[in-house]
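Colleague: Sequence below, structure please.
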Amino acid sequence: MQRRIFIKYLLGSSGLILVNCGSPPKEYQLDQVTDCADLTGLSEEELEKRKSLGYEEETPVSDNRCDNCQLYLPPTEKRKCGGCQLFKGPVKPQAYCTYWAPRVENA
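Modeller: As a prediction, the model looks like this:
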C-alpha cells in the first residue's frame, strides 16, 4: 500500500500526467474502404476540409467532374474508391469541388 501512495505522490509532484496508454488513433486509409459512401473513418477536421473545399457529390458544372480533374486519384486494384490529393476520404467520379483543375494529358 505504501508503494502505491509513493508512486501516486511521485507522479503527481513531477507533473507527469499519463493519458490513454492505449494505441494511437488509427490513420485513415483509403485503400481499406469498401463502401465509397462511408465517411465514418474520417475525423471532424477532414470532414470540414471537404466541406471548405466545396466538395459536392454531383457536379453543378457538367464539364468539371472529379474524374477529369488533375487532382483526382482514380480507383485501382488495391483501392476500390477514387480519392483526391487535397483531402482524405472517398471521392465519386461525378463529384466536384471548387479546386477542380483540368486533367493534363501527357503529349
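
Colleague: CA atoms for contacts and neighbours, from now on please.
Modeller: OK.

Colleague: roughly how far out does stretch 81-97 sit from the chain middle?
Modeller: Its chain's average C-alpha position is 10 Å from that of stretch 81-97, according to CA atoms, centre = their mean, to the nearest Å.

Colleague: Distance of the closest residue to Y99 other than its chain neighbours relative to K88?
Modeller: Once flanking residues are discounted, Y99 sits nearest to L53: 6.8 Å by CA to CA, 6 or more residues apart in numbering. Going from L53 to K88 by CA to CA, to the nearest Å gives 12 Å.

Colleague: Second input sequence below; structure requested for side-by-side comparison:
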Amino acid sequence: MNRRKSIKNILASTGVVFFLSKCGKPQEEYKLENIDNCSDLTGLSEEDIAKRKSLGYEEKSPLEDDKCDNCQLYLPPTEKRKCGGCQLFKGPVNADAYCTYWAPRVENV
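Modeller: As a prediction, this is how the structure comes out:
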C-alpha cells in the first residue's frame, strides 16, 4: 500500500513541477517603441492578429464619436511610442480606429 501511495505522490509532484515550469516562462514581449507605422503588424503572432479580428478591430471607426482615442481601454502614444495601444490586445492602435469593445473614457473628477 505504501508503494502505491509513493508512486502516486511522485507522479503528482512531477506533474505539478512540469505545469509550473511551463507557466513560469514569460511570453516574448511585444513592444510598441519600434513601430513607425501604426498599421504595421510585423512581429505579432497569428494568434494575436486573430484576437484583434475577433474583437472587431477596424483601422477607421465607422462611428463618428466612438474612436480608440476616446476609449477607456486605449493606451495613448508616449514620447517613446509613436502609436497607441490597447489593454485588450497587442500591437499598434490608430487613434481613429474602433473595436466592438469600445467603452467611453471616464475622466476623474
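
Colleague: And the TM-score between these chains?
Modeller: The TM-score (TM-score structural alignment, normalised by the length of the first structure) is 0.73; 83 aligned residues with a CA RMSD of 1.3 Å.

Colleague: on that earlier part again, looking at L53 and K88 of the first structure, which is more packed in?
Modeller: Shown here are L53 of the first structure and K88; by other CA atoms under 10 Å, K88 has more neighbours (19 against 15).

Colleague: Now check the second structure for the residue matching the more buried one.
Modeller: Residue pairing (TM-score structural alignment): K88 of the first structure is matched to K90 of the second structure.

Colleague: Correct me if wrong: that match contacts E46.
Modeller: No - the criterion here is CA atoms under 8 Å, and K90 of the second structure misses it with E46 at 11.4 Å.

Colleague: Please, where are all the helices along the first structure?
Modeller: Secondary structure of the first structure (DSSP state H): helices located at 2-14, 44-52.

Colleague: Switch those over to JSON lines; also include mean neighbour count and distance to D67 of the first structure.
Modeller: JSON lines is the format used below for those (neighbours: other CA atoms under 10 Å; distance: least, CA to CA, whole Å):
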{"stretch": "helix 2-14", "mean neighbour count": "10", "distance to D67 of the first structure": "55"}
{"stretch": "helix 44-52", "mean neighbour count": "13", "distance to D67 of the first structure": "17"}
